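1. just need the structure, nothing else, for what follows:
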Amino acid sequence: MKAKILSLSVIAALGFAVAAQAAVPETAYVGVRGGWAHMDMDTNDWASADDKDAVGYGIYAGYNFTSWAAIEAGYNFFDGFSYIEDQTSSEDFRVHGPEAALRLAFPLGPDGSDIYVRGGAMWATYKFDSSTKNYTAHEIAPFVGAGVQYAVTKNFGVRVGYDYYFNVVDKDGDPDTDIGLLYAGLQFTFGGSEPAPAPAPAPQTVTENFTLDAATLFPFDGSSLCEEGVKAVNDVVDSVNAKNIQNAAYDVKGYTDRIGSEAYNQTLSEKRAQAVADQLQAAGVAPEQLTVTGMGEADPVSTGCEGLRGNKLVDCLAPDRRVELSVTGEVTEAE
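-> You can find the predicted model right below:
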């Protein structure tokens, strides 16, 4: 009978284990449990049969030092046993008392579920109650057990397990008696540190490039922004803000075409770059965020203009007349 009950408890434990998710370190818990108790009595001169059935129930509490080690304390009641002495006297037999145990677990996940074994001792108070005798005695009853614990939520869990208590009765004149308990329990867990927040995503450095046509920004051969030019510069600032680019640095470079003297073109490119920079400040960009450079005739981007004269050359060189903005800053990707 002992082997059958132990097999049932192992099967129940494994069945719950496949659905389970380990005790959370530095947490405490309280619970209740109840189930089927059986009595294994060494009758010898007694007429009663072994493995008498009853109910077992109790309360328990514990503390998880780690995900695999805990201490527990509890109080048990085994009630409803009976047997017949010498085929004449009906005996009622009940047991109760506190227990202490060490619980060792194999974690099945981070949320408080595990397969466990436990062992300890119970201060068993047992009482015989019959027509021939009525007395109470005490024994220290060691026990071992195994089971599975499943964390339904962070705070609420269930247990299924089997405990076997040795020598609950071990007194001359009384039958040596062990008790097994196949139980289910409900548990509430509290305490423990909150999980550390996930680290904020690291900002990424990005660069946005804008090329503004001088014909859009300025009157012919001028360096004062026209109304359309003001809007074009403001659109750049709006685009940077919309992308939430932080700590933005604006590098403003003015360019001209190769028509005219080099000195004239250098001065014009500087004035145009500064005009754009002034409008950036008007749109909310701080002066320390700006770098302003006149590039004159440098870095032409036009092609196919060789051999052209007059208006055709002016039109062909239009891409060279420009202001380029390079905006570098940081963005943080949303999780």
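2. every contact and neighbour count from this point should use C-alpha atoms.
-> OK.
3. mind listing the helices for the chain?
-> For the chain, the helices defined by DSSP state H cover 2-17, 214-217, 227-242, 262-282, 310-316.
4. flag every buried residue along the third one.
-> When burial is assessed from 16 or more other CA atoms under 10 Å, helix 227-242 yields the following buried residues: 229-230, 232-234, 236-237, 240.
5. this one next, for a side-by-side:
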Amino acid sequence: MKKAVISLGLIVAISPLASVYAQDDSNFYLGARVGSSTLSDACQVGSCDDNEVGGGLIGGYDFGNGFSIESTYDYLGHFDASYSPTPGAISGDLTALTLAPKLGFGITDQTELYGKIGAAWWDWNSNAGDQDDISLLGAVGLDHRASDLVNVRLEYQYIHDMDEGYFNADNHLISAGLTFHFGRTSEPEPVVMVVEEIVIVETVAEPKKYVFSEADDVELFAFGKATLSDGASQQLGPMLKRLQDFDTSTAIIVGHTDSVGSEAFNQTLSEERAQTVANYFVDNGISADRLSVVGAGESDPVASNDSSEGRAKNRRVEIESPEFVYEE
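-> Take a look at the predicted model:
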């Protein structure tokens, strides 16, 4: 038997159970935030930190992959301050317009930690006179994608050293916000491709040929008859087993006669004997479409018909099973 090894690649697609959010889809977004705003160091002597409610609007463009350009406009609160030699109590409103790049680092599929460093144009509008300037802005936060449309965020923002004229202070804003992202869609979770190698061993069965002739003391049939003898099943057993064990095996059954009698009689007898052998296989579970039946009559002798020994060799049935392939 010959063996052939065939290697097949089996690709198994594991379907996603859920969707994850694409973090690289570009979009515009708008939103708002509100929180606690603290004006610190707004006096020259002692501690004069003042806390108010602050909030504002958010707008930006997300380029994808964690990079955005973002601007905010915030009302940071109405604060009290004290500076000398300015007489009396000072109170005023603080607003800020900011612009900064926003850099995000994903910590889950939906949530990122981000930071901003940019500029804040602030305006202090008070009873002692207005002051405005540009100061350094820094912020850190968490941004969570709740849906295709909505993000929620928590942020700490710091505007450093707002120093112009008599006004000198810092601002701290801790806020919660919502942003609405337009034109953003979620993507399905990438399909996990599992590549498994399957090795199939194919075996090639060699052809088999059996010749049953009276010269070999094998009597499948009585003289001039087409019915199987009592011992025929023992002789046909090896070929039957091959056909039963391997569904891909087939057999060609050819009947032969000697030249005694008429040519027409011998032709019919050879066909009937070949068919009788085929019927034996069918009765034992072999499909008829796996069997080919041929009657050769007296046309293909293997020995001379002039002697009894030669005629015995010519009275024969040949069964040939061609080569076939099966999987182990």
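6. so which of the helices of structure 1 is nearest residue 201 of structure 1?
-> Closest approach to residue 201 of structure 1 among the helices of structure 1 (CA to CA): helix 227-242, 19.4 Å.
7. now the closest one: which residue numbers in structure 2?
-> Under TM-score structural alignment, helix 227-242 of structure 1 corresponds to no residues of structure 2.
8. cool, stretch 52-66 of structure 1 as well?
-> Stretch 52-66 of structure 1 corresponds to residues 50-64 in structure 2, going by TM-score structural alignment.
9. mean shift of that stretch relative to structure 1?
-> In the superposition against structure 1, stretch 50-64 of structure 2 averages 1.3 Å from its aligned positions (mean CA distance after the TM-score superposition for structure 1).
10. if we can go back for a sec, just curious, which of the buried residues of helix 227-242 of structure 1 is nearest to residue 88 of structure 1?
-> residue 240 (98.2 Å).
11. what about that closest one, distance to residue 209 of structure 1?
-> Distance, residue 240 of structure 1 to residue 209 of structure 1, using CA to CA, to the nearest Å: 10 Å.
12. and if you look at residue 47 of structure 1?
-> 99 Å.
13. again with residue 229 of structure 1
-> 17 Å.
14. cool, and residue 61 of structure 1?
-> Separation of residue 61 of structure 1 from residue 209 of structure 1 (CA to CA): 65 Å.
15. before we move on, what about residue 134 of structure 1?
-> Taking CA to CA, one finds residue 134 of structure 1 at 97 Å from residue 209 of structure 1.
16. what is the burial count for the equivalent of residue 160 of structure 2 over in structure 1?
-> The equivalent of residue 160 of structure 2 in structure 1 is residue 166 (alignment by TM-score structural alignment). By other CA atoms under 10 Å, 21 other residues sit near residue 166 of structure 1.
17. then the one 10 residues further on?
-> Under the neighbour criterion other CA under 10 Å, residue 176 of structure 1 is assigned a count of 17.
18. contacting residues around it?
-> 41-43, 167-170 (CA atoms under 8 Å, 6 or more residues apart in numbering).
19. for residue 70 of structure 1, find the nearest of the helices of structure 1.
-> Nearest of the helices of structure 1 (CA to CA): helix 2-17, 18.9 Å.
20. quick one: list the elements packing against the closest one.
-> Judged by 3 or more CA pairs under 8 Å, 6 or more residues apart in numbering; DSSP states H and E, helix 2-17 of structure 1 is in contact with strand 114-129, strand 134-151, strand 156-169.
21. make it 7 Å
-> Applying 3 or more CA pairs under 7 Å, 6 or more residues apart in numbering; DSSP states H and E, one finds that helix 2-17 of structure 1 contacts strand 134-151, strand 156-169.
22. which of these sits closest to residue 122 of structure 1?
-> Of all the helices and strands packed on helix 2-17 of structure 1, strand 134-151 comes closest under CA to CA, at 5.0 Å.
23. report the angle between that closest one and strand 114-129.
-> 160 degrees (axes from the mean of the first three to the mean of the last three CA atoms, to 10 degrees).
24. where in structure 2 does stretch 7-14 of structure 1 fall?
-> By TM-score structural alignment, stretch 7-14 of structure 1 lines up with nothing in structure 2.
25. give the buried residues for that stretch.
-> 9-10, 12-14.
26. now, which of these sits nearest residue 34 of structure 1?
-> Closest approach between the buried residues of stretch 7-14 of structure 1 and residue 34 of structure 1, by CA to CA: residue 9, at 13.9 Å.
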